[in-house]
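In: Coordinates for the following, if possible.
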Amino acid sequence: MKLRFLGTTSDDGQCPTLYETDRGTYVVQGDRVTDPEALAELRDVLPGETFVEIPKALLRFAQES
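Out: As a prediction, this is how the structure comes out:
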């Protein structure tokens, strides 16, 4: 998989960051969701899947051109 940097809402080079893949998907870098209450609400979680939390402002970089 190849990644293309789209943008970040961080001023100091830390997360969160958004990438586009060559597979028509996105990869997000953010804080791992560890809250047990939030994790209990997730559906159909497959082995190997994880979840990250990002600010809504990061999605502006995902707009289709």
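In: use CA for all of it now, contacts and neighbours both
Out: OK.
In: Next, the buried residues of the one helix or strand Glu20 maps to.
Out: Per DSSP states H and E: Glu20 is located in strand 17-21. By neighbour count with 16 or more other CA atoms under 10 Å, strand 17-21 contains the buried residues Thr17, Leu18, Tyr19, Glu20.
In: Past that strand, which element shows up next along the chain?
Out: Beyond strand 17-21 toward the C-terminal end (DSSP H and E), the next one is strand 26-29.
In: Please provide the structure for the following sequence as well, for comparison with the first:
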Amino acid sequence: MALRKLGKDPESPSGGSPTIYLDEEKDSYLVQGLKVEDIERLGQMDIPGHESVVEIPRRMVQFFLEVKKVDEDPDV
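Out: Modelled structure (predicted):
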């Protein structure tokens, strides 16, 4: 299973996170971001035990294929 990196946050201080990947075999996205640990925020969601929540900046939406322009660089 090969993941395709669609983009990473150009404003990340470390230059490596958050990042959005595409798993073409499963036709799904994998999102790397900051783990949400704020009890108040988590309490507003219905999260099953086998799932977790990560946070990414709104500017990262540009990397999802449904939003991204076809001719853009894949590793922005």
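In: on that earlier part again, can you check which part of the second structure the strand holding Glu20 of the first structure sits on?
Out: For strand 17-21 of the first structure, the aligned range in the second structure is residues 19-23, judged by TM-score structural alignment.
In: outside of the matching stretch, which residues touch it?
Out: Outside of stretch 19-23 of the second structure, the residues within contact range by CA atoms under 8 Å, 6 or more residues apart in numbering are 1-9, 28-33, 60, 63-64.
In: what's the mean distance for it versus the first structure?
Out: On superposition with the first structure, the mean distance recorded for stretch 19-23 of the second structure (mean CA distance after the TM-score superposition for the first structure) is 0.6 Å.
In: returning to what we had before: grab the two from the buried residues of strand 17-21 of the first structure that are most spread out in space.
Out: The largest separation in the buried residues of strand 17-21 of the first structure, counting by CA to CA, is between Thr17 and Glu20 at 10.5 Å.
In: Just confirm Leu39 of the first structure is within a strand.
Out: No. With DSSP: H, G, I helix; E, B strand; the rest coil as the criterion, Leu39 of the first structure is helix rather than part of a strand.
In: And it? What does it align with in the second structure?
Out: For Leu39 of the first structure, the residue aligned by TM-score structural alignment is Leu42.
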